[in-house]
Structures are given as C-alpha cells and as structure tokens.
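1. pasting the structure only:
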C-alpha cells in the first residue's frame, strides 16, 4: 500500500496554477454593439469635418452637416458616460484616467499646436493646455466629466440637474475659452445620461419597431435640416458659444439647450436602433476610435491650410460623394490595429514608472 504523506497531499505548483486559472473570472468580452456604435460614430465625425469646406457651395451638404452634428457627438458621449458608470477614485482607475485621457490630451494638444505653427507658418500660435485646440476639447471634457461621475451617482435627479447646468452655461457669455468650458457644460447632460443608462435601455431602442420608426424620423429630420440651413445659425450645434455670443437673447439659450437635447436624444436613439449588434468586419475597429478621432484632425487641418479643396469638381455633387467616401476610408485605416500600435506611446503609454505601487496589490501578492 502506498504511503500517504503530508507532502503528497499538497498540490504541486502546476496544480496550483491550474486551479488559479480555473478560479479566475473569465476575461470580460467586448460588446460588439458598442464597438460598432463607436466606429460608426467616428466615421460620421470624420465625414462631418470633411464636409466643412463644402458647405458654402452646397445646401444639401450643409443640411447633412447639421443632421449628423445633431447626434454623432451626443452618441459618442453617451457611450463614454455608459462606460464611466463604475469610475471612482480607486488607484487603478485613476491611473487609467491619467494615462488614457490626461496624457493623450497633453500630447495631442502640444502636437496640434506645433503642427499648426509649421503647416500654417504661424509661430505666434500659443501652446496652452488651458485652451484646447480643435479636437482635443473632447479629451479634456472627458477628464472633467469622469472625475465628476461619483457626484452624479449621489444626486437624486442627475439628468435634470445636468440640463440646468448646461442651460446656465448657454446663457453665460463670461465663461470664456478656458478649458472649453462651454462645451464641457453644454454636452454634460449626454454624459450624465450615459452614466444612468443600463443594458436594458439600449435593448429597448434596438427593437424592430424602433428600427422601423427610425426611418421616417431620420427622413423628416433631413428634410427639416434642408429647410433650416438657410434660416438657422449652425453654431448652435457646436455647443461652444452662449446665446448672447450668437446674437440671440439670453432666454433662447435655455430653450435651445432643451430643444437640442431632445432632438439629439431622439436621433441618437434612432442611430443606436440601426447599429448592428453582431460582430462584423469593422467591429474590432471600435477599439481604435480615439486613435482615428485624434489623428484624422491632422489631415482635416492640412486640407484647410494647404487648400486641398481648391479644385472646382470637389464642390460638385460627385466631389462631395468622393470626399465623403475618402473620409470614411481614411478614418477606418486610422482605427486599425497597426496604427493603434504605432501611436500607443501617446494614447496608452506605459507609465508604471510614474506611479507608486498599490499597497493593497502588494498585500494581495504576499
């Protein structure tokens, strides 16, 4: 009979490893719906920027511009809020906020400023971390919104409160350009709404009947945008100015805040209704949308600075179609894995050297 000793009863290191792997929770799988939504939203963002030089020569392009500006950034911001629901000031989450949002903001704010100095031959262009230039406002806004996430989980009526703050921002011309606070405040309700949403809310808007209803809603909005393009100040859709700065009475800022929030919410729901929920060829690109967002700005700025839209044919319908397709292809390429890896040093820097080791993690390993 084989002798059973205390040593033989102890699991081997290989057994321990196997048991640890079995006990460990499975890696969290990415949701194809949200990756698809982020990719499609960033394509619309790139197309909108590509249309800017064509707006004066085409009423149809201007109408499409208004149409997508009503919901593409709100959709992106709602998703950002949704994935910020668990944010607190736990050390690992603060580190991710710094390395994934704050550091990219600093890097690209400096890069855009230096690029403009070189491309536009404008040495007077200041480098200021307090005045976001072009696309970097979103990173700064996301940083501010995310650090306030715990507050919105505490208050009783977070979305109405955020709307009130947005309305106050829209009637406060003295806010100025520092930190791009107008956009931070006026887009805040979408982020707070994302914080409050649950998976079942997204399932609700993805039902077949909502998808069908979205078609006439989109069509009616496009027709209204074509009518409104010559009658309305498009700057309202950028959310970067107060009512007074747009030459409107102060009270219109409150009304437009509520009206645009409602319109954006309806169109964003329609957009989500048509986002595929299964994995497709572009699903993996959803993980690289921040890369595509920040990098395509250099191309749109180059096009403006170096006069790439000078050819007459680009201002014809066929030219608008070409520009639209080109913008979609370019931003798609910028979201791919090779480009992400190339710019990981700026977008996802490894900064373990900059942080103290987490005492709780050290105790867990001991």
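-> That came in fine, so what should we check first? Note that this is a predicted model, so its numbers are computed, not measured.
2. from here on, contacts and neighbour counts on C-alpha atoms
-> Noted.
3. ok, residue 331 - contacts?
-> 42-43, 46, 292-293, 296 (CA atoms under 8 Å, 6 or more residues apart in numbering).
4. and it, what element?
-> Element membership of residue 331, judged by DSSP states H and E, is helix 317-334.
5. downstream neighbour of that helix in the secondary structure list?
-> As assigned by DSSP H and E, the chain's next helix or strand after helix 317-334 is helix 337-342.
6. try it against this one:
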C-alpha cells in the first residue's frame, strides 16, 4: 500500500519526496488510524453503556470511509503497468497472507479455538481491508473509464445488500459495500479537499459533529451499528431486502458528511504527528494484536474500566499504541513483512519499473 508509505527510493530522492508530501493527507491518515484503534478499544465496553455505544457508532460512521476515500485519492495513478502490479502484490497480497496467517494463529490462543483453520478465503478481523484495497485498486482503470463512476459504484453497493448469497469469501460484501468511498476518492481532485478545508467549513463542522453525536445517542437503541460495518446483507441484519439499498444510501450520506467534517478539522500544517502518516498501514495491521490480546488477558474485566474513566484510559492507550506502531523504527524493523521487496520473484523490468 504505497500511498501509505514512502516508496523505496535512493536516499537523496527519499528526502526530496518527503519534502513534497502533503502534510494534510499525512495528518488525515494518522488521525483516521487513531480513530480506528480507539473504536476497536471501545468495542468491548459497549454492553450496558448507551454513551459508549453512541461514541462507537459515531466513530464507525466515518473513520473507515475517510480512510478509504484517501486511499482512493492516492490510487488515481494506478494502472496495470509491471511496476504498479508488482507493488500491488508486495504491498497488499503478501502482507495479507502474512497477517491473515499470523492473526489466525494468534486468535487460536486468545479465542481458545485451537483448531481454527488458516483460510485465505475468509479474511480474519481487520485483514479484510487488504483484500478490499487489492480488488479496488486492481479495478481502478475500469472506474476511471466509465461514466458516472460514483453513482455506479453506489448502485453496486446497494445491490450487494439485497442477498446474503454473496457469501463470506474474501469478505466480498465489505468489498462491494465500501466500494463507493474508494471510487469517490478516485474522483476527487485537490480543489475538493481545499474546499472542505476552508474556514467556513471548519466552523460548520463542529456543530455538525455535535449534532451527529446526539443523533448517535438517539439511534443506539433503535438501530444496529452493523449497518456501518458494511459486511452483511439486509436480511442478515434482520431487515427486509428493500431496507438494504435504503440504508446504504443513508449510511453513505451520513458517512460522507461526517468524513467531510473530519477532513475540515484536520490541520494542514506540519505537526508532530505528520511524519506518522507514512506508517499508518503498520499501525493498522499491528494494533489488532493488542486489542485481541487485551480481552484474553482480562484487561476489560475490572468494573472501573467500564466507567467514564476507563473509557478514556482505553482510548488513550489505543491512541498511544497505534502512534508508536506508526513510528519510523517500527517501519524499519517490520518492513520486510509489511512491504517486502521480493525482487527475486519478479522479472528485471518489473523490479526496475517498481522503483520509478
């Protein structure tokens, strides 16, 4: 996933490229991945707490859509050239195999399921995103050549909710239902992000976020947060088939507004966490081990953890851990599994093209 990391280039070019990086997008990626980690940390605290459930629903309404929009935006130049196909394999397919296997063995221990099979057709936990991004990026040239790509992608997502027969292979429901956000990112231009970063939009974003929190609190006992997971059909969520397309449109509208507000509030200048935006894939893939382990180790057992103070501590710990996992030392140490070069597996022209 090269849009999340600095490419492998000579040192002088790497320095030059780092200067060219837009601080806004690095900031956005970092803040989005922090929200992902915090949302995962809050998940076990929802039972019996309407407030935590509202916070959880609020975050889930836009954190992955925002992350996917940025991923789509940085995929605009993708084509089927040898170099980019090589990076697709080394940056997504190989890490998927590695982390799908790792999470399977890890959750055999944490979930006490010793016979859980290693299945590359059934993405476990957060590895679905690697599969989805692989498929989305592979189809990028198609979306860039059709008319009205966003409405078409939205129609695909709506149709996907009509039937559970799509199955769970490669988490295809999620791939299809999150597709509109990626295609939207492909369709955006720098001026669109400049628009949402205007002062007037930033001023409006604050009350919109506040209103969304109130709406989430109201919605908690009335709807399932699973509508924002985009992993099930309407029937699997207990609704009639027609509710799937309707809720897809509603969720897309809500997520789009909140993601826009999120982008409006992201600082555009360089900050202490700007450099961490290049390592968000590492934070995403690695923080899940701590989240899964925390349940097994009984960290959510004490009563105080389920109170307001505990909710804050869980958020702080999650934010701190994912921040550390995005740092350059972690990236250097684990690059061989997250972004392996694998030059031995490709013909010389593909390797050379991948470095340009």
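-> Thanks, I have it. What you see is a predicted model; the values in this text were computed from it and never measured.
7. can you calculate the TM-score here?
-> TM-score for the superposed chains, counting by TM-score structural alignment, normalised by the length of structure 2: 0.93, backed by 340 aligned residues with a CA RMSD of 1.7 Å.
8. thinking again about what came up before, residue range for the helix holding residue 331 of structure 1 in structure 2?
-> With TM-score structural alignment applied, helix 317-334 of structure 1 matches the range 308-325 in structure 2.
9. how close does the matching stretch sit to structure 1?
-> Its aligned residues in structure 1 lie a mean 0.8 Å from stretch 308-325 of structure 2 after superposition (mean CA distance after the TM-score superposition for structure 1).
10. how far does that stretch sit from the chain's center?
-> How far stretch 308-325 of structure 2 lies from its chain's middle: 18 Å, per CA atoms, centre = their mean, to the nearest Å.
11. flag every buried residue along it.
-> 310-311, 314-315, 318-319, 321-325 (16 or more other CA atoms under 10 Å).
12. from those, which is closest to residue 61 of structure 2?
-> Ranked by distance to residue 61 of structure 2 (CA to CA), the buried residues of stretch 308-325 of structure 2 are led by residue 315 at 17.4 Å.
13. I'd guessed the closest one sits against residue 45; true?
-> No: between residue 315 of structure 2 and residue 45 there is no contact, the gap being 11.1 Å when judged by CA atoms under 8 Å.
14. strands along the stretch 201-350 of structure 2, start to end?
-> Ranges of strands in the stretch 201-350 of structure 2, per DSSP state E, counting those that start in this stretch: none exist.
15. helices along that one, start to end?
-> 243-265, 280-296, 308-325, 328-338, 348-354 (DSSP state H, counting those that start in this stretch).
16. a markdown table for those, including distance to residue 133 of structure 2?
-> Rendered in a markdown table, the data for the helices of the stretch 201-350 of structure 2 read as follows (distance: least, CA to CA, whole Å):
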| stretch | distance to residue 133 of structure 2 |
| --- | --- |
| helix 243-265 | 18 |
| helix 280-296 | 12 |
| helix 308-325 | 21 |
| helix 328-338 | 15 |
| helix 348-354 | 18 |
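17. residue 81 of structure 2: how many residues sit nearby?
-> 11 (other CA atoms under 10 Å).
18. just checking, what residue in structure 1 corresponds to it?
-> Checking TM-score structural alignment: residue 81 of structure 2 goes with residue 90.
19. what do you get for residue 204 of structure 2?
-> Using TM-score structural alignment, residue 204 of structure 2 pairs with residue 213 in structure 1.
20. roughly how far does the residue positioned nearest the centre of structure 1 sit from residue 55 of structure 1?
-> Centroid-nearest residue in structure 1: residue 76, 4.2 Å away (criterion: CA atoms, centre = their mean). Distance of residue 76 of structure 1 to residue 55 of structure 1, given as CA to CA, to the nearest Å: 24 Å.
21. likewise residue 246 of structure 1?
-> Counting by CA to CA, the gap from residue 246 of structure 1 to residue 55 of structure 1 is 19 Å.
22. who has more neighbours, those two?
-> residue 55 (18 against 15).
23. and the aligned partner of that one in structure 2, what is it in contact with?
-> Under the alignment (TM-score structural alignment), residue 55 of structure 1 maps onto residue 46 of structure 2. When the contact criterion is CA under 8 Å, 6+ apart, the partners of residue 46 of structure 2 are 52-53, 56.
24. for residue 90 of structure 1, same thing?
-> Counted by CA under 8 Å, 6+ apart, residue 90 of structure 1 has zero contacts.
25. how close does residue 154 of structure 2 sit to residue 191 of structure 2?
-> 23 Å.
26. one more: residue 315 of structure 2?
-> Counting by CA to CA, the gap from residue 315 of structure 2 to residue 191 of structure 2 is 33 Å.
27. list the contacts for the closest residue to residue 56 of structure 2 other than its chain neighbours?
-> Using CA to CA, 6 or more residues apart in numbering and skipping the chain neighbours, the partner closest in space to residue 56 of structure 2 is residue 39 (5.9 Å). For residue 39 of structure 2, the contact set (CA under 8 Å, 6+ apart) comprises 56, 59-60.
28. now residue 44 of structure 2
-> By CA under 8 Å, 6+ apart, the neighbours of residue 44 of structure 2 are residue 300.
29. against residue 295 of structure 2, how distant is it?
-> In terms of CA to CA, residue 44 of structure 2 sits 8 Å off from residue 295 of structure 2.
30. then residue 174 of structure 2?
-> Residue 174 of structure 2 is 25 Å from residue 295 of structure 2, by CA to CA.
31. okay, the two: which has more neighbours?
-> Set residue 174 of structure 2 next to residue 295 and count neighbours by other CA under 10 Å: residue 174 wins out with 22 against 15.
32. need the counterpart of the more buried one in structure 1.
-> Checking TM-score structural alignment: residue 174 of structure 2 goes with residue 183.
33. separation between its match and residue 140 of structure 1?
-> 10 Å.
34. what does residue 278 of structure 1 give?
-> 32 Å.
35. OK, contacts around residue 126 of structure 2?
-> Contacts of residue 126 of structure 2 (CA under 8 Å, 6+ apart): 285, 288.
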